[in-house]
Every structure is written in C-alpha cells, then in structure tokens.
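Visitor: pasted the sequence and its predicted model underneath.
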Amino acid sequence: MPPPFGATDATHHRPGFPKGGSSVAVTRALPEETAIAMVYDGTTHAVMMATPADVQDFAVGFSLTEGIVTGLDQIASCEVIPHPKGIEAQMWLAEDRGAQLAARRRSLAGPVGCGLCGIDSIEAAVRSLPTLAGIGPVLTVEEIASATESLRGWQPLHDRTRAVHAAGFLLPGQGVVLAREDVGRHNALDKLIGAMVRQGIDPAQGAIVLTSRISTEMVQKCVMAGCTILIAVSAPTLHALRLAEGAGLTLAAFARGEGFDLFCHPQRLRAEVFDVA
C-alpha cells in the first residue's frame, strides 16, 4: 500500500551495529518516496519520484522551470489527486500555453538523482537559457559563507531522516526566509520556486541556497526562475559552470560556514573584498 497522502516519513525498527559493539535495537525515520505525475490538460508530461509533500509548489515550480508556463497566471487550475500507486498534479493551462505544450510534448520519467533522465533529444537536455538582466542583489562574504548554515534551521525532515535535500531562498540582510525539502535535489528546488511564486516572492531579489552539488539542471532551473545567485555546499560540474557563465548567474560553491569558492560573475559580491594580487 502507498503511504497516506502527505506523509513524509515513517519510523522503522531494525538492529543496529555500533562500531566495536554488539547488535542493539534502533529506530530510524525514513523519508517517503512516491511517484508524482505532472498532468497537463489531461495528458501526463512527466513522472518524478519525490517526497509527497508540497505537491502544488512542486507542480508550479516544475511548470515554470521547464518552460511550460512563464507565469502563475498561465495555470488555470491545479488539483492534487492521490491514487493507490502515486499522486497526480492535474493542471489545466491557459489556451495558448496548452497549444505550445502539445507541439513540443515529451516524455520524462526520472529517478530522484537525475531530473533529466528520459529527455528524448540532446537539444532538450542542453537547452538555451535566457541571459539574466541587471546586477540584482549584492551579498556580503559573511552572507554567502553562512548561507548553508542558515538553511540548516529549515530542514526538519533532514533532521529526522538524514536522507533528503533542501533548497532555500536567502534575502540580503535577512538570511534564509523560505525552504523546501525532498528526496531529490531538483525536486526540492522546484518546490522552492513554486512556493516563492505562489507567495509572491520575487526570485530576482535574493539567492537560492542548495544542500547539493550544482548540476546542469540546477543552473537551468535557477536561471528559468530569474534568480541571479546560486549558493551550494558542494561543487558545480564543468557544464553547469559554462551555463552559469553564459547566463549571467553568480555561482558560489563549497559554502560551509568558514568560506566559499566564487566561480563566476563576482559583481554580486561586495567589491571591497577583492584584494587579490
């Protein structure tokens, strides 16, 4: 049987084996993972394995970052429907967006580790990105270095399970103000972007913070959302860096409290810190 709709974890009792000791009884909370189908105008477009929480945020964010819509007003309705083997996010689009989607219909079925699995052409996987306009927000060294630590306070599911990713939104002078969690890093990012749009928060006013590496898809999603700064606890891939350079996205990686590496577009970091021979 699938988990109850909305369940994000469950406890399991198992033997544990501490180092150098004998078997002891332990109780672990494990994150739930459910098939979530993105259905547009009655046709399934994508099926993702994801944490069954914040599904409307997920549906809206996925729609925006995949270019299916360019604004919340182009989604006429969104209904979350649980099924015995998964969940459907049923969306009906404005007439013009529905016609455009029908013209470029694709099939995608990806595991939590890779949201690009199932794309049926090279062009779709390495799509062109818009160029981010303007400088946008400017952050201090301290704000970037402490961003992932600030995000830690927004990860209750991680605290229980130690098995999920998070994506958060940081505003200058305020720290992280919103976050979402999921078993998939790209799902967490889509959920965050959807939550921001639904709450009227402009992604261009702050930075997105990730608990994962910076992959190609994470850059694509941030740029499609209009966010100009991406901060992560781990490294970018080379292709992700190339995309960020071309799109005008500032990348800060290895942000773990004591510092970070700035990979491209330093104009969004206070200029007085650049005292390098």
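Guide: Alright, I've got the coordinates.
Visitor: could you use CA atoms for every contact and neighbour count after this?
Guide: Fine.
Visitor: quick one, strands of this protein?
Guide: Ranges of strands in the chain, per DSSP state E, are 9-16, 24-31, 34-40, 43-50, 75-83, 86-93, 108-110, 165-171, 175-182, 207-210, 229-232, 250-253, 261-264.
Visitor: for stretch 74-86, which outside residues touch it?
Guide: Residues outside stretch 74-86 that contact it (CA atoms under 8 Å, 6 or more residues apart in numbering): 1-2, 5, 34-37, 55-56, 59, 69, 87-94, 97.
Visitor: re the thing from before, output the strands of the chain in a markdown table, with distance to Arg198 and mean neighbour count appended to each entry.
Guide: Shown next, in a markdown table, are the strands of the chain (distance: least, CA to CA, whole Å; neighbours: other CA atoms under 10 Å):
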| stretch | distance to Arg198 | mean neighbour count |
| --- | --- | --- |
| strand 9-16 | 25 | 12 |
| strand 24-31 | 25 | 14 |
| strand 34-40 | 17 | 22 |
| strand 43-50 | 20 | 20 |
| strand 75-83 | 11 | 15 |
| strand 86-93 | 15 | 20 |
| strand 108-110 | 25 | 18 |
| strand 165-171 | 14 | 26 |
| strand 175-182 | 12 | 23 |
| strand 207-210 | 16 | 27 |
| strand 229-232 | 20 | 28 |
| strand 250-253 | 25 | 25 |
| strand 261-264 | 30 | 16 |
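Visitor: included below, for side-by-side comparison, is a second structure:
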Amino acid sequence: MDVLKQINITRLEDGVKYPKEDIVILESRVSFYLNGEKIISTMCIPQDGDAHMIGFLLSEGVIEGVGDIEHLEVLNRGLEVRMQAKIQEQNLKNLYKEKTLVSGCGGGITGQAGNEMQVEFNTSALCVSGRWVLEHVRKFYQESELYLQTGCVHKAMLLFSDDETLFSEDIGRHNAIDKVCGRAWLNHKNPSEGILVVSGRLSSEMVSKAVMHHIPIVVSRTAPTFLGVKTAQTHGITLCGFARGKNMNIYTHPSRIKSDDNLSS
C-alpha cells in the first residue's frame, strides 16, 4: 500500500495565498488478530505489520520470543495482521485489564506498568564510545525518508556494534519502536545486543519497551520524564537524552558510555 498521499492545499507565504500540491502520510486502523481473536486495533502507518505485531506482543510479554510464533500473515492491504502463537495468557489478560493510555502520539495502549514489570535487571556488558553513538545519531536524523517528505513521523533505530542499523518509521513513536524490534527478529538480530535510538521523548512507556526487549542503552535527541528515568534506573537501562552535536545527558547507568579520554580502555 502506498503510504504517501498527494493533496491540494493553500499555501500562505509573506501574506500571499496560492494553490500548491503537498504530500501527507496515510494513517490507518490496523487490526491484530491472535489465535483467531481480535486483540487490538492501532492507528498507524499500514506497513511492516508483521514486524509491528511481533514487536508489540514482545513488548507486552504476550509472547516470549519469535519461537512461539506458529504462523504470521499480513492481509487486506496491510490493514489486518493474523498470528497463531503460543502465548502467555496472563499477560494478554493484563493488556485488556490495564489498558493504560500512553503519553505517546497516536494514543497507544499498554498493559505494562513501569516498575511493576517482572523483568530481570539488565546486566549487559555492552560498552560503546559516546562519540560513536553521537555520529550515528546525526545520521539517524539525516536519513528519514518519510519525515523529509511529510514532517509527520517518528523514527526508531537499532544500532549494533558492527555498525549495522535497522530503521522503522510511524506516526506513533511507540509503534516505531515495536516495528524496529520486530524487524530485528525477522532479520535474525536480537534487539538486546543493540542500542535503541528514538526520535521522541523518553517517557516511561518508551523505556518500558526497551526493558521488555532487554535493550541496554536507549538514546534520544530529546528529554526523558522523571518516571522514564526511574524506570531505566530500576531495570538497568542506560538512558541518554539531548544527544545533539558532541553532547548528551546520561541519566542512568553511565558506565556503558565511554568518554573520549578512555576510548582505548
């Protein structure tokens, strides 16, 4: 499905109006079906639906890994995703029970509640150069095709130590994370071995997704919330905000980020 739509608008420049063609992003309701039952509909860009559903269910703990998936298909021009899988019934019930409306754009829903997540403390030994991370953050913002065309999407990237990168874009920043984590598994990459770079603020539900995927380092150009910082601290996540130019703020567990004066160590 073509997710870009051309429309006619009126442009105002220096007090003068004139007709102009513009490009906008397609927003659609995509439905997820699990073991024959519709579990949720989400407003998103109708692409990468398989990755999106995988990432979402892993984020919520409904499936424990891609090995639990028996069958997965995308139907109806991307508007319907169906999965047969072995599931964690209680976590699926929590999704229906809690239904927390998250602060992310697009109105996402989560059944995970920050510090109540039963996830082991992240003890990853991943340690990287701050300079190397910032170089990739610069590229991250330069290489966003849908954003450059529409100005209307968020982006998520998984960055691995061998310089391999995976990207996803969506109108919802939480959707972008789910999609990139699902895409990693479809590409036989484990998100827990990478660094998550996101375009939006680091609120608690964004950090919670990193917790559920066991991602050790999360980076954004913007700010975290207090609960986002607390969630990262509690679960062993290195949380970096305001990653711009040559600078960043490291809010939690800073030992995973090397400074320039100890790059050889």
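Guide: Yes, it's here. Just so you know, these numbers come straight off a predicted model, no measurement behind them.
Visitor: can you list the strands of structure 1 in CSV and add distance to Glu143 of structure 1?
Guide: Below are the strands of structure 1 laid out as CSV (distance: least, CA to CA, whole Å):
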stretch, distance to Glu143 of structure 1
strand 9-16, 32
strand 24-31, 30
strand 34-40, 35
strand 43-50, 30
strand 75-83, 35
strand 86-93, 36
strand 108-110, 34
strand 165-171, 9
strand 175-182, 7
strand 207-210, 10
strand 229-232, 10
strand 250-253, 11
strand 261-264, 13
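Visitor: nearest residue to the middle of structure 1?
Guide: Centroid-nearest residue in structure 1, with CA atoms, centre = their mean: Leu189, separated by 1.1 Å.
Visitor: now which residue in structure 2 aligns to that residue?
Guide: Under the alignment (TM-score structural alignment), Leu189 of structure 1 pairs with Ile177 in structure 2.
Visitor: which residues does the nearest residue to its match once chain neighbours are set aside contact?
Guide: In space, and not counting its chain neighbours, Ile177 of structure 2 is closest to Ala156: 5.5 Å by CA to CA, 6 or more residues apart in numbering. Each residue near Ala156 of structure 2 by CA under 8 Å, 6+ apart is listed here: 167-169, 173, 176-177, 180, 196-199.
Visitor: 10 Å instead, please
Guide: Neighbouring residues of Ala156 of structure 2 by CA atoms under 10 Å, 6 or more residues apart in numbering: 140, 144, 166-170, 173-181, 196-200, 219-220.
Visitor: next one: Ala50 of structure 1
Guide: Contacts of Ala50 of structure 1 were listed using CA under 10 Å, 6+ apart, and they are 8, 31-37, 58, 86-87, 110-112, 181-188.
Visitor: what does it align to in structure 2?
Guide: Taking TM-score structural alignment, Ala50 of structure 1 has Cys44 as its aligned residue in structure 2.
Visitor: and its match, how far from Glu60 of structure 2?
Guide: For Cys44 of structure 2, the distance to Glu60 of structure 2 (CA to CA, to the nearest Å) stands at 18 Å.
Visitor: the residue nearest to the centre of structure 1 against Ala59, yeah?
Guide: No - counting by CA atoms under 10 Å, Ala59 is not a contact partner of Leu189 of structure 1; they are 11.4 Å apart.
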